[in-house]
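1. dropping the sequence and predicted coords here.
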Amino acid sequence: MSDTATAAKTPGSLRVGVQKVGTFLSGMIMPNIPALIAWGIFTAFFIDVGWTPNPALNSVVGPMIHYLLPIVIAYQGGRMIYETRGAVVGAIATFGAIAGSDWLIGLQNVELEAAGEKPISTIHMFIGAMIMGPLAAWVIKKLDALWEGRIKAGFEMLVNMFSAGIFGFIAAVFAFYVIAPIVNWIMNVLGGAVGWLVDNGLLPLTSILIEPAKVFFLNNAINHGVLTPLGTAESSESGKSILFLLEANPGVGLGLLLAFTFFGVGAARASAPGAAIIQFFGGIHEVYFPYVLMKPALLLAVIAGGATGVATNVVFRSGLVAPAAPGSIFAVLAQTARDSYLGVILAVVLSAAVTFVIAAVILRASRKRDLAAEAAGVDGFGAAVAQTQANKGKESSVLGGLAGGATGVATRPIERVVFACDAGMGSSAMGASVLRTKIKQAGIPGVTVTNKAIAALDGTADLVITQAQLTDRAKQKAAGAVHVSVDNFMNSPRYDEVVELLRAQAAGETAPAAEEPVVVPTTTGPIGSGRTRADDGVLTRGSVRIHRGSATRDEALQEATDILVSAGAVTPAYVDAMRAREETVSTYMGNELAIPHGTNEAKDAILGSALSVVRYDGGVDWDGDEVTFVVGIAGKGGEHLTILANVAELFGDDDRIAQLKAATTADELYDLFQSVNGDSR
């Protein structure tokens, strides 16, 4: 855990700030990728060096990149700040920046032509749009707040329309004279820097910055703030740009994940093949970030692989006509320029090969240590996935599915854990109690643990724990949650993995976990009425038995039902519901304990809440598991939940299990079980 523990520290304010900026820029660019793709198709086919040159349709290329793309980006940025009103004002303001840039360049070109020098190219206002769209929307939002509630009835539309129009005019003038010169200067500086790197053969060195930035989700600021505007401008002039390939090359992630497939250990190795498919063909690069985080030395592999790909594209002068988003091999090939297929394909292959070789060496060198850590129960991969999601700053179904499918360990920020079983009574209540105790002992704050029937899952859970046979059903009811499968609810090793993950999530917090107590009704009345008797509780003396011999599972189910019927808690038909439950999934809990109960459809057979306890000294073969204690359950409302929590505590302690086995009479066994009633007698 040493590598990921270091990475799990709270990120610095600078990194978080860059990440937020990048996320916002991505929010403006990504919805408009279809427009960039459409422009890329026009460029690929109809410019002079395209597949099918067409002067008429080529006339669409210039206006689309110069006007349409910046305007839709500004519109989206304004919309993110202040919905449609902000979007419209942001678009108006950005048009001022476009016109201002054209005016300045026109003046400069007049001077250059007079001096017999080559005129400079038009600058496209992508950066201007990303500045003015949100800025204008934010200002109009603040202005609206000044006169909100002060406009006379009937004049709202008039004021709203004129205020937006007048401010849009002012913002456009501001962008013309202030923003346009600034953006022109920025683009000239950035363009000059890239040109210098290309001229001196240093462009591959950008991987030293870009590859680590990707792992920490800082690449959006570089990609959308710098590479996309510069690459689009270059592509509009030459029909392609290498800049689109600096960050999107899927070969790097493929090589890393293949190395884990052959040389990794544990959950990382098991999940790597599926992650490779998602990354290479689906274009979701974030799935390989946890593999780097769990072993930071692998940054050397991805940097070398990225630099190899860039160097290959430099040698072959290859590029894309438009951004490849998402960075799938399909998207990359679809945007590859007509003369660049050999270079682009070779760059992907070589970057994958170099990454694979270096990563394999690193993984082989640490294999013994990694195997020892796995044997000790250390889940570095699970913690790395959690840290990756924390770096991203929001939930990710891809990362959640990656960890959930590979390790069964929840990895997104967890606040609500739900144990789910068929009926929501027995096994899930026991499991919830066990994990709740572990979380409390670990001092982890802010996590609630409850139990429900699968049918009652409502989509609010962050993590759902079920027995393996029920996981698919639970996923259908709670598709957005991370799902963990366990073999039994009493002593699954998955609990410790979840606790470790929650501890990493809560790093830096020392407040004890806030738990809401489960309140058991103390009203009086017969058990058959659905209320707990104050004198005996849900478990009565007559409901505890000891058998010196063995029994079959069905015999044990029948005896548990008979006891519950005698207590007035169920009808005789309840045994059929118990058998149906066993056919669906075993109620074996671990630690020689089974807690049979009916399915969720058996509610009509339940008259009240009661428990039965039978010890079979000869044992019960419970579908291949050896059971000594059979605790039958009938639950009406929530009366039995605290009892089950106490049963879980009893059977989580080996010394207390030994005492239960050593009891010589049913009365002695009942006295030992009195703690489950919350009784100190």
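-> Okay, I see it. Numbers count the residues shown, from 1 in each chain.
2. going by C-alpha atoms from here, please, whenever you check contacts or count neighbours.
-> Fine.
3. can you pull out the helices in the stretch 551-681 of the chain?
-> Here the stretch 551-681 of the chain has its helices, by DSSP state H, counting those that start in this stretch, at 553-566, 574-584, 641-651, 654-662, 666-672.
4. out of those helices, which is closest to residue 236?
-> Closest to residue 236 of these is helix 574-584 (CA to CA; 62.2 Å).
5. what's the closest one packed up against?
-> Counting contacts by 3 or more CA pairs under 8 Å, 6 or more residues apart in numbering; DSSP states H and E, helix 574-584 is packed against helix 553-566.
6. flag every buried residue along the helix it packs on.
-> Going by neighbour count (16 or more other CA atoms under 10 Å), the buried part of helix 553-566 is 553, 554, 556, 557, 558, 559, 560, 561, 562, 563, 564, 565.
7. next, the one to line up against it:
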Amino acid sequence: MSTTAAPSRLHTARAGVQKFGTFLSGMIMPNIGAFIAWGLITALFIEKGFLPVPQLGGFGETDGTPNVGLVGPMIKYLLPLLIAYTGGRMVYDVRGGVVGAIAAMGVIVGADIPMFVGAMIMGPLGGWTMKKLDAIWTHRIRPGFEMLVNNFSAGIWAAVLALIGFYGIAPLVEAGSNAAGRAVQFLVDNGLLPLTSLLIEPGKVLFLNNAINHGVLTPLGTQQSLEQGKSILFLLEANPGPGLGVLLAYMLFGRGAAKASASGAAIIHFFGGIHEIYFPYVLMKPILILATIAGGMTGIATLALTNSGLVAPSAPGSIIAVMAQTSRDSYVGVILAVVLACAVSFLIASVILRLSKDKGEGDLSAATAQMEEMKGRKSMASTVLGSGSAAAGTATLTGTGVKSIVFACDAGMGSSAMGASVLRNKIRAAGHDDVTVTNSSIASLTDTYDMVVVHQDLALRAQEKTPSAQVVTVDNFMGSPKYDEIVEVLDAEKAGPGDTSAAPAATAEAEAAPPSSAEAHPVLRRESVLLAGGAADMAGAIDEAGRLLLAAGAVDGAYLDAMHEREQSVSTYMGNFLAIPHGTNEAKDHIKASAVTFARYAEPIDWNGKPVKFVVGIAGKDKEHLGILARIAKVFGDREQVARLEAASTVDEVLEILGKVNG
């Protein structure tokens, strides 16, 4: 219902980087199982492994013939081919995947190093060029010759690309990979590798974590692991220590919703490996990025000093996965790296929280919006029932026609799976068995869903993929109040419109009968309209709205406290200079009747960094607030109506504009 300015160049550029990084990681992530299999085989069967087996580890000779083993062929051929096929398929389905894999063979045999980067080039290139070539002769092939043309065109072009890869791309990629390897070794030799945390840790909370880890560090680390039996690069981004330190600090020194949810988030982060869950806690107080940077630097320095590393990528970044992929001689170093990174991050985050006036009791979404403005990125406005995205949200959250819901995150494997599970359980418990809830990566979204649930920092990309769906944004993957809001609108849709209409049909008997409750007691009364509100800040405006509801006989005194509590967990700023403070779901028992109040302020009130001129207090009895919210949204979604409200000089004018609220 609210509108915002066009996305800033910085935000658009960041979304572009995210999109490119997600595409790179999208070639790696589906094949992580293959990387883990290779890592386990390497750790077990190489000459320095736990169970050395020459025929499997590829060392020594059998009957005078050198053993090839599994380790070398898997990393030289299997893994690059899987990556290339995945990249080609992402661009042009199976046909693109096949052409991309063949094209990658050129770079694989044309270089002496594992061709992960070459595969990430040739796979998508093969799929894209094949798609363009097919478009040239589509609908021009004579009937009966389609299979002949399609098979030979793919074969011929794939062979051409393989030759291009062998003679042209492979030497360039090999030279680039060797240069990157020398750069990493230079950083290690000169003790500068910890400085990479200055880029990695901020990049993670900007949702570039998968692009950094799987798009850059995994290919370089795998090559290094083949040469040295382990790589420090696998743990630069995946170390769970820095994030755990921040969450522990919130557990001890935070307040409000952040403190209450930090313990559960810490378990999921550390053991489940879903690092995205701690990002909102840093976004809420951006200075905490200093704690994660210091923790990351400490962990990397520990790994470098102890010459420790993993044999394969740790995905997800769970401590269980980290230990499973730790090199045989690196257990002490890896454990120290995690523990010390956590300790340093915890100490710095604790000092920051203890010295801060706001110790985490504020609204996560409002704090995130403030941080976005500080960074110069596009801020996400609120949806009608809480924080959301004006650029990527629906005008009004509604359950109309919602049968399929998808929870999307950057990779589609971590936070989205957890969020989908929580939301699915809530929806099933409410009896909506006909509503399906799935999870997906942003890159894999299609415009076939009725509702998309996504972190507000990824909302713009979600809307690009699903323009016809409702986009609901959250800032807490584990226990967002938005999940309850979604269930409420589904309940309202299932109950039908009768729940929000108190007046009987207009029959002859009704005309002769006494006035209906809606007529005798309209939700918006003359005495509940203030043309000149007297509050000077957000808390005062909430109190003023609450007193009007109390005077209307709609609520009791406890509801006023619930209105402040609601603002702490989910901001009620809506956009278009409007805020709609109301109580929490737990405060329903304190509502006596449905009512709406209206207050206008000459000077905008600072509402968690947003300017508010209109404060509409709401109390909804028996889900009537859903209909009330929808009608208010319709009025404030029209800029002309907002201008009329701003210029109104009498209560009657306000009642006329907001008349549908009583209808």
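-> Structure received. Source: prediction; values computed, not measured.
8. where does the TM-score land?
-> The TM-score (TM-score structural alignment, normalised by the length of structure 2) is 0.61; 465 aligned residues with a CA RMSD of 4.8 Å.
9. turn the helices of the stretch 551-681 of structure 1 into CSV, columns for distance to residue 342 of structure 1.
-> Converted to CSV, those look like this (distance: least, CA to CA, whole Å):
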stretch, distance to residue 342 of structure 1
helix 553-566, 67
helix 574-584, 55
helix 641-651, 64
helix 654-662, 66
helix 666-672, 77
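10. to residue 240 of structure 1, which of those helices lies closest?
-> Short answer: helix 574-584, nearest of the helices of the stretch 551-681 of structure 1 by CA to CA, at 58.9 Å.
11. show where the closest one falls in structure 2, residue numbers please.
-> On structure 2, no counterpart of helix 574-584 of structure 1 exists by TM-score structural alignment.
12. quick check: angle from that helix to helix 553-566?
-> If you take axes from the mean of the first three to the mean of the last three CA atoms, to 10 degrees, helix 574-584 of structure 1 sits at 140 degrees to helix 553-566.
13. which one of the helices of the stretch 551-681 of structure 1 lies nearest to residue 7 of structure 1?
-> helix 641-651 (34.9 Å).
14. which strands and helices lie in contact with that closest one?
-> Applying 3+ CA pairs under 8 Å, 6+ apart, one finds that helix 641-651 of structure 1 contacts helix 427-441, helix 654-662.
15. sorry, back to before: which one of the buried residues of helix 553-566 of structure 1 is nearest residue 284 of structure 1?
-> The closest of the buried residues of helix 553-566 of structure 1, once distances to residue 284 of structure 1 are taken by CA to CA, is residue 553, at 48.7 Å.
16. for that closest one, give its distance to residue 616 of structure 1.
-> According to CA to CA, to the nearest Å, residue 553 of structure 1 and residue 616 of structure 1 sit 11 Å apart.
17. ok, residue 104 of structure 1 next?
-> Distance, residue 104 of structure 1 to residue 616 of structure 1, by CA to CA: 92 Å.
18. and residue 629 of structure 1, by the same measure?
-> 6 Å.
19. which of those two has more neighbours?
-> residue 629 (24 against 20; other CA atoms under 10 Å).
20. what sits against that one?
-> 592, 593, 594, 613, 614, 615, 616 (CA atoms under 8 Å, 6 or more residues apart in numbering).
21. also residue 50 of structure 1?
-> Shown in contact with residue 50 of structure 1 (CA under 8 Å, 6+ apart): 43, 44, 239, 338.
22. can I get those residues in TSV with secondary structure and distance to residue 667 of structure 1?
-> Converted to TSV, the contacts of residue 50 of structure 1 look like this (DSSP: H, G, I helix; E, B strand; the rest coil; distance: CA to CA, whole Å):
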residue	secondary structure	distance to residue 667 of structure 1
43	helix	87
44	helix	86
239	coil	89
338	coil	87
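23. top of these by neighbour count?
-> Greatest neighbour count in those, by other CA under 10 Å, goes to residue 43: 30 neighbours.
24. pretty sure that one is in contact with residue 239, am I right?
-> Yes. Using CA atoms under 8 Å, residue 43 of structure 1 is in contact with residue 239, at 6.5 Å.
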